[in-house]
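*Asks:* This is the structure alone, sequence omitted:
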C-alpha cells in the first residue's frame, strides 16, 4: 500500500499550453491601466534599482500611441519631495509614471492631479517578470467592482466610526463625518477606476493595492486638519521584520499619534523606539486583488483582500529600517504595520470579517466575476 501512487487532485496546468494565454491576459491589463493618449507628454520618475525593462515596456506603449516620454532618475525611490530642478518638467507633463515615495503626498503632485494630470504609481511593478503572476492577469474590472462594493458599505449621510478589532484585542476607531465620507470615497480608486484615463487619475500598477479605508483624502490632504481617532492596534507583523511577531505587541494611539507601544520582546523594543510620536497617515491600507500573495508584506503590506496595513510616519529616521532595508522603496521615516485577520465595521456595516473582505460575496461582484470564469476560483482561492 505504501508503494501505491495516489492521485486525488488534477495536475498543474501545462505552462506550454496556458502560458501564452496568461501572458496576453496580463498584457491586456497592462495596456488598459497605462491609458496613454496621442500627444501625451509622459514623464517617468525612475530609480537605479528599477528593472530597465519596465521603462522600455512603458516606452513601447508611449511610442505606439503617438506620445512622447522623458525619463528622470533620482538615486533612490525614497524621494520625500519633488526636487526643485525638475518641477518644470513635472508641470509640463500630462501623464506621470513614478516609483517615488512622494508621489501621493507632495503638494505639487496633488495640485497637478487636481488640474488633470494622470498618474500611475508602480511600487508593485519593479520587475517585468511580475507580468507572469496571477495578480497581474486578474481582471482589473473585478478589482474596481470590489472597491465600489466596499465603498457602498460606508453609511451615507451620517457620522460613524470605522472600527478595527481582532482576536488579539485590537480596538481602534476612526471617526467619520458625512463630509469626510464623501471626500474619501470620491477619489478615483474608491470609484473603482483602475485605469489612468480620466483627468486627475492616480492608480497603482500592478492593480493590487486598493484605496485606504481612511487617509487624508478625507480632509482634502490638508495635514493641518486632525481626524478624531483613538485606541490600540495589535499588529501581527510589520515591514522589515522577517516573520510575524510571536509576542502580542500593542500600539496605542492618542488621536493620530502613537502614544505608547507595549511589549517586552526585542521586536516590541524596536517598534517602541521607532513608532512613539509617529503619525497615522494610512488607516487601513486594504488589498483588493484576490490573487495577490497573502503572506507577502514587502514592500508595503499584503495586498490580498481584507489584509490591512497601517502607515505611520515617524518622528525621525529609523536606524533599524536603515540597517535591515537599506534599499527599501520607502524612506526610513515610514513604517507599515500589518494585520491579516482584522474585523472592520463602518458604523453597523461590516467591511471585513476576520481578514475576509465581505465584498467578495457581494452579488454584483459575483455576477461580474462569472463573466470571467468561476467566481469561487477567482474570488476565494487565495495565493500564499
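*Replies:* Structure received. Computed from a prediction, not measured in an experiment: that's the story for all the values here.

*Asks:* only C-alpha atoms for contact and neighbour calcs from this point on.
*Replies:* Will do.

*Asks:* Which helix or which strand is home to residue 87?
*Replies:* helix 87-92 (DSSP states H and E).

*Asks:* tell me how far that helix is from the chain's mean position?
*Replies:* 26 Å (Cα atoms, centre = their mean, to the nearest Å).

*Asks:* ok, and what's touching it?
*Replies:* 41, 43, 96, 112 (Cα atoms under 8 Å, 6 or more residues apart in numbering).

*Asks:* same check, this time on stretch 223-239
*Replies:* Everything outside stretch 223-239 that qualifies as a contact, by Cα under 8 Å, 6+ apart, is 165, 168-175, 216, 219, 243-245, 248-256, 297-301, 335-340.

*Asks:* Counting neighbours, which of these end up buried?
*Replies:* Neighbour counting over the contacts of stretch 223-239 (16 or more other Cα atoms under 10 Å) leaves 165, 170-175, 216, 219, 245, 248-253, 255-256, 297-298, 300-301, 335-340 as the buried ones.

*Asks:* which ones among the contacts of helix 87-92 are found in helices?
*Replies:* Counting by DSSP state H, those place residue 112 in helices.

*Asks:* Kindly give a single PyMOL line that selects the buried subset of the contacts of helix 87-92.
*Replies:* Buried residues among the contacts of helix 87-92 (16+ other Cα under 10 Å), as a PyMOL selection:
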select buried, resi 41+43+96+112
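
*Asks:* One more to weigh against that first structure:
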C-alpha cells in the first residue's frame, strides 16, 4: 500500500528548510564564552611579562581601544610596576618623536602601536644595549579580540610551531629559498649560511612568544611572522640586500577591497620591484605605488587559528600564509584615500599570498599554503596536551 498524496522531499526542499542542518549550532553558551575569555586572558598575562618595579610605557594613538590600555595597565598594577603613556596623533610614525625620547629611554617594558616600533634606530638600540622588552599590538587594537580563537590558541604552541619551522632550514650551507604557486609565481632568494644564522638566532625564531627575554620584540595577538626574510638576515646593516629575482603573482594587497581578478605580476631584482605586469586598474595602482620599492620583510604566519584570509592591517597571520612587505619612497595617494587611518604609513604595502609553496634547498617549508611545521612530531605532541591535534592545527578559521 502506498500513500499517493505523499511527495518525497527534493534537494530544494532540504536547502530551503529552516531546520535543515548537518552541522552543530554556531551559538556559544555564556558559560563557554566565559571559559574561552579566561583562556585568552591567561595567554595575555603570559605575553605581557611585566615585573615588579619596572617602568612600563605605552606608545599609543587615538584610535586604539582604551580598554586595551586599561587591561594591560591592570596587569602592571597587580605586579607593582609603574605605567606611563605617550599618545601620538597616528600609528604611522616612522621614527621616535623627539618629545618621547626621554620616556622611552627610561622604560624597561614598552607596548607599542606605532609602525616605528620595529625599526626606529632608538628603539633598536635600546633593545640591543639595554635589554628593553617590547610587545607590538598591531593585532590587539580592540579588547574584544580576546574572544577570538587566535587569542586563546596557546602561546607556547605558537612558539613550538615556530621552532619546528626554524628546524627545517638548512644550517651551515648556502641555499636557495624558492617560491611558487598555481598562478605561476617563480621567485628565488639566495641565502648564505650567515644570513640564515643571523635570522634564525633572533628571539622570535627561537619561538619566544612572551616578553620575558632581554631585548625581545614580540607580537600580541601572537603571532605576526616571524619573517622568513627581513633585515635581520644582515643584522640590519644599511644597504645590504639579498640576491633575489623572479615574478610573484600575489592574490591580494592591503588597501584593495577584493582579491585580484587579474593575474598581476610583480617582478623583482635584488629585492627591488622593477616592474608590475597587468592591465587592470589594480595593476596600474600597484605599479604607481611599488615600482622602485624594496621588500623589507617576507612574513610567514604561524598561528593556525588566526583568520585565514585576513590581509588587513599588515598581512595574514594564519599558519602558512605569506605577506611581502614593500617599502617605497613616495607616499601613495591611493592608500591615503582608501585607508587614511591605516596602522602603517602610505610608504608601505603588504602583498598577500595564501597558496604558496616555499622550499629551502631541497626541504619544503610550505606546501600550497600549508605550513609543514604543523606536521612536526613535537608540535603534534604539544598540541595533544590542549585538545585534538588535528582540530588544533588543521581546522583553520575561514
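*Replies:* Cool, got the structure. Not measured: the values here are computed from a predicted model.

*Asks:* Could you get me the TM-score between them?
*Replies:* Once superposed, the chains reach a TM-score of 0.98 (TM-score structural alignment, normalised by the length of structure 1), with 383 aligned residues with a Cα RMSD of 1.1 Å.

*Asks:* In three-state terms, label the equivalent of residue 224 of structure 1 over in structure 2 for me.
*Replies:* Applying TM-score structural alignment, one finds that residue 224 of structure 1 aligns to residue 239 in structure 2. Judged by DSSP: H, G, I helix; E, B strand; the rest coil, the three-state class of residue 239 of structure 2 is coil.

*Asks:* To what extent is residue 239 of structure 2 buried, counted in neighbours?
*Replies:* Residue 239 of structure 2 sits with 7 neighbouring residues when counted by other Cα atoms under 10 Å.

*Asks:* Next: residue 194 of structure 2.
*Replies:* Residue 194 of structure 2 has 15 nearby residues by other Cα under 10 Å.

*Asks:* Repeat that for residue 331 of structure 2.
*Replies:* Residues near residue 331 of structure 2, counting by other Cα under 10 Å, number 14.

*Asks:* go on, the one 4 residues further on?
*Replies:* Around residue 335 of structure 2 there are 22 other residues, counting by other Cα under 10 Å.

*Asks:* part of a helix, is it?
*Replies:* Yes - applying three-state DSSP, one finds residue 335 of structure 2 inside a helix.

*Asks:* Now check structure 1 for the residue matching it.
*Replies:* Residue 335 of structure 2 maps onto residue 321 in structure 1, by TM-score structural alignment.

*Asks:* can you tell me how far that match sits from residue 275 of structure 1?
*Replies:* Remark: distance between residue 321 of structure 1 and residue 275 of structure 1 (Cα to Cα, to the nearest Å) = 12 Å.

*Asks:* Equivalent analysis for residue 349 of structure 1, please.
*Replies:* According to Cα to Cα, residue 349 of structure 1 stands 31 Å off from residue 275 of structure 1.

*Asks:* Comparing the two, which shows the higher neighbour count?
*Replies:* residue 275 (26 against 13).

*Asks:* To which residue of structure 2 is the more buried one aligned?
*Replies:* Match for residue 275 of structure 1 (TM-score structural alignment): residue 290.

*Asks:* Ok, residue 340 of structure 1 next?
*Replies:* Under TM-score structural alignment, residue 340 of structure 1 pairs with residue 354 in structure 2.

*Asks:* do residue 234 of structure 1 as well
*Replies:* Counting by TM-score structural alignment, residue 234 of structure 1 lines up with residue 249 in structure 2.

*Asks:* how close does the nearest residue to that match once chain neighbours are set aside sit to residue 337 of structure 2?
*Replies:* Nearest residue to residue 249 of structure 2 in three dimensions, chain neighbours excluded: residue 265, at 4.7 Å (Cα to Cα, 6 or more residues apart in numbering). Counting by Cα to Cα, the separation of residue 265 of structure 2 from residue 337 of structure 2 is 24 Å.

*Asks:* check the fit of the longest helix belonging to structure 2 onto structure 1 and give the mean distance.
*Replies:* In structure 2, assigned by DSSP H, the helix with the most residues is helix 30-47. Compared with structure 1 after fitting, helix 30-47 of structure 2 deviates on average by 0.6 Å (mean Cα distance after the TM-score superposition for structure 1).

*Asks:* Return the list of helices and strands in contact with that helix.
*Replies:* Judged by 3 or more Cα pairs under 8 Å, 6 or more residues apart in numbering; DSSP states H and E, the packing partners of helix 30-47 of structure 2 are helix 149-152.

*Asks:* Packing partners of the helix it packs on?
*Replies:* helix 30-47.

*Asks:* ok, residues contacting the helix it packs on?
*Replies:* So helix 30-47 of structure 2 is contacted by 75, 146-147, 151-155, 209-212, 220 (Cα under 8 Å, 6+ apart).

*Asks:* what do you get if the cut-off is 7 Å, keeping everything else the same?
*Replies:* 146, 147, 151, 152, 154, 155, 209, 210, 211 (Cα atoms under 7 Å, 6 or more residues apart in numbering).

*Asks:* Mind picking the two most distant members of those residues?
*Replies:* Using Cα to Cα, the contacts of helix 30-47 of structure 2 span at most 21.7 Å, a distance reached by 147 and 211.

*Asks:* Compare the two (neighbour count), which wins?
*Replies:* Set side by side, residue 147 of structure 2 and residue 211 show more neighbours around residue 211, with 24 against 17, by other Cα under 10 Å.

*Asks:* so what's the equivalent of that one over in structure 1 up against?
*Replies:* Correspondence of residue 211 of structure 2 to structure 1, assessed by TM-score structural alignment: residue 196. When contacts are counted by Cα under 7 Å, 6+ apart, residue 196 of structure 1 touches 33, 34, 35, 118, 119, 120, 202, 203.

*Asks:* Let me see the contact set for the residue lying closest to residue 196 of structure 1 once chain neighbours are set aside.
*Replies:* Sequence neighbours aside, residue 35 is the residue nearest to residue 196 of structure 1 in space, at 5.3 Å (criterion: Cα to Cα, 6+ apart). Residues in contact with residue 35 of structure 1 (Cα under 7 Å, 6+ apart) are 195, 196, 197.
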